[in-house]
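# please work out how this folds:
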Amino acid sequence: MHPIRDPELAAGLAAFEQLVPGGINLDDIPAARRFLAEMNAAMAAEAPPIPGVVSRDEHAPGPAGAPDVMVRVYEPEDRPEILPALLWIHGGGYVLGSVEQDDLKAKSLALSLNCVVASVEYRLAPEHPFPAPLEDCYAALKWLAASADQLGVNPKRIAIGGASAGGGLAAGLGLLARDRGEVDVCYQLLIYPMLDDTNVKPAGPGTPDAPLWTRANNLIGWRSYLGQEPGSEGISTYAAPFRAQDVSGLPPTFVGVGTPDLFRDEDIAYAQRLMQAGVPTELHVYADGFHAFDLFAPESDAAQRFTAEYTRLLKRALHS
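Below you'll find the model as predicted:
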């Protein structure tokens, strides 16, 4: 395990370990989902309310032969006629999570960015492996652009973003939107994204485990999402964006990750590939920033800097 020297972040990690003794366990995914939902509900009940934003649930036409996709739309109560939009994709290792878990996050983004936030309730693996979750996100993106007039959204100022597996889906969605050419994406926000299906080597001597999101969980997440063994031949670059060699033509991008995060090396390498392809890219690496450090140590200096930086950059992209 990587040592966490920052006392604020160490306290945040200790709080998580106290809240989740033994850490997240994906050996029983339905049980993990129930536990996560209960934990998020308890945390939300203790969080202060966020006034000034309203939300409603809409439904985007689903992919061919699939159900419609629920999209929760957030907007500032006091808003101009037209606003930019952010399509937000929740995390959870491709197997956990929901729109509900990011409710406060989406409200905060709508207010701080002065934009419409559309949060996607995509289908989860292993019941619905790739391409179902990504196609749900694409369906939501198409609906957001097509419904711009009704939603009061500028279709030329739509960004995509997410954290962890949500960041991986956002990266895959960026590639898919580029190649299908149906929707313009002005920015992609990749928060410690889960990109590389080959990063599943077991922990052991010389291979330290990572705090919060472990190597064992990563293997289960990827195996569930891909419907086959991670690292196999022929896996789509839309499923595992780290495999994409041609990343030219992607929108400007923010990539943020911490040094003890399991995704550190793949995120840095992907950001470098974007830079080499001429994609305007901001890469930010935070010392001692364990996976989801901004959620479990939100008052820490590192989390405050992290949130302020990506918010500032995304707001500039949306409103430029």
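# use CA for all of it now, contacts and neighbours both
OK.
# where exactly do the strands run in the stretch 1-150 of the chain?
53-60, 69-76, 83-89, 116-121 (DSSP state E, counting those that start in this stretch).
# next, the buried residues of the first one.
Counting neighbours by 16 or more other C-alpha atoms under 10 Å, one finds that the buried residues in strand 53-60 are 53, 55, 59-60.
# here is the second sequence; please produce its structure so I can put it next to the first one:
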Amino acid sequence: MADFRHFAHPNPEWVEFPRNLPPGTKTCGLSRERDEIRPQHGLTIEEFEINARDDYPIRLRTYRKQTCHDALPLLLYMHGGGYVTGSLETDDVPLRAVALHVDVMIVSVEYRLAPEHKFPVGFEDCFDIVRWAASLDGQQRLNVDLSKGFILGGTSAGANFTAGISHLALREGLSPRLTGLIFLAGSFCHPDVRPEKYRDQILSIDEINDAPGLTRDSINLFASKYAAPPEDLRLSPLLFDSHKDIAKKAYFAVCGWDPRRDEGLLLERLLREEGLSTKIHVYTGLPHGFWGVCPDLPVSKTWLQHLLEGISWLLE
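Model (predicted):
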């Protein structure tokens, strides 16, 4: 068994966060707030609503390069926040950067949050948008050509949704099929139902409890508010018998000093062994979702460059 503990050796800037950060470093927290769209030269950014299965209006924000008039491939994105916080603002800045640098239509989903909307509401909101985007009406509304690429992805909770939805979309025969997946600091299995054959490979959830931003206590708190049964495959997609054919390619960003680290490393290996092409970046000594907490640090800018390269690779 590979030992990944060396990835957790803390980056000195993040020890005793935020005391050791460079002077003047901007830090960002998660919020449910949604702001008015801030216009940006070179981009068309719009919002509209699509009804969920219970007729709840799900707010979507789209990003598109103004010079791209032809039908584009699609990236459907879901933010993180432990199922209980986060909004369309959470990843607005990096999504703008992706839209400026990659010819792709981006749709960001404002799914409902716990504890007001417990499991599986947020998951189903996102799955409903995936189905809508794959429909003729969705493709026409978005001006996308899914034969050029149909990517699903997200951060943390959004990456968890990505894994579960990709499996269920394959089971139900979603057409067009997903071509690419993005897993950014993802979680893929409730700690209490880790498969015995992988238990000695998922150690970070027990061993890393000193990193800023995410600890076992906060994981348990989020889980109690979300209230998903641990063994439900929509929460613990690592429990699916096979991961074959859920997409053609998958891109992973894994944080080394993160309780969820080992799940990401394991899932990347399993997908690769089952025939998916994978690309992975591991950020040694950096905590869960560091790029969103301190977006102006050089290492966060490196992460963004890696993301741009990863999405371009998914579209090749």
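# quick one on the thing from earlier: to residue 306 of structure 1, which of the strands of the stretch 1-150 of structure 1 lies closest?
Shortest distance between residue 306 of structure 1 and the strands of the stretch 1-150 of structure 1, using C-alpha to C-alpha, is found for strand 83-89: 17.6 Å.
# remind me what the closest one packs against, helices and strands.
strand 116-121, helix 132-146, strand 153-163, helix 165-180, helix 301-319 (3 or more C-alpha pairs under 8 Å, 6 or more residues apart in numbering; DSSP states H and E).
# most packed of these?
Mean neighbour counts were taken over these using mean count of other C-alpha atoms under 10 Å, and the top value, a mean of 27, falls to strand 116-121.
# so where is it in structure 2?
Strand 116-121 of structure 1 lines up with residues 105-110 of structure 2 when matched by TM-score structural alignment.
# mean deviation of that stretch from structure 1?
Overlaying structure 1 shows stretch 105-110 of structure 2 at a mean distance of 0.8 Å from the equivalent residues (mean C-alpha distance after the TM-score superposition for structure 1).
# which residues does that stretch contact?
The contact list for stretch 105-110 of structure 2 (C-alpha atoms under 8 Å, 6 or more residues apart in numbering) reads 58-64, 72-79, 87-88, 95, 99, 126, 129, 142, 144.
# now a ChimeraX select for only the buried ones of the residues you listed.
Listed next is the ChimeraX selection for buried residues among these, using 16+ other C-alpha under 10 Å:
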select :58,59,60,61,62,63,64,72,73,74,75,76,77,78,79,87,88,95,99,126,129,142,144
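# can you add distance to residue 17 of structure 1 and give the helices and strands packed on strand 83-89 of structure 1 back as CSV?
Below are those laid out as CSV (distance: least, C-alpha to C-alpha, whole Å):
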stretch, distance to residue 17 of structure 1
strand 116-121, 28
helix 132-146, 29
strand 153-163, 20
helix 165-180, 21
helix 301-319, 18
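# and of the ones you listed, who's closest to residue 5 of structure 1?
Using C-alpha to C-alpha, these put helix 301-319 closest to residue 5 of structure 1, at 12.3 Å.
# run the angle between that closest one and strand 153-163 for me.
Here the directions of helix 301-319 of structure 1 and strand 153-163 differ by 160 degrees (axes from the mean of the first three to the mean of the last three C-alpha atoms, to 10 degrees).
# which secondary structure elements does helix 301-319 of structure 1 contact?
Using 3+ C-alpha pairs under 8 Å, 6+ apart, helix 301-319 of structure 1 is in contact with strand 83-89, helix 103-113, strand 153-163, strand 187-191, strand 253-258, helix 293-296.
# contact partners of the third one?
Taking contacts as C-alpha under 8 Å, 6+ apart, the residues outside strand 153-163 of structure 1 that touch it are 82-91, 116, 145-148, 167-170, 174, 184-193, 318-319.
# if we can go back for a sec, so which of the strands of the stretch 1-150 of structure 1 gets nearest residue 310 of structure 1?
Nearest of those (C-alpha to C-alpha): strand 83-89, 13.1 Å.
# structure 1: matching residues for stretch 122-129 of structure 2?
Against structure 1, stretch 122-129 of structure 2 falls on residues 133-140 (TM-score structural alignment).
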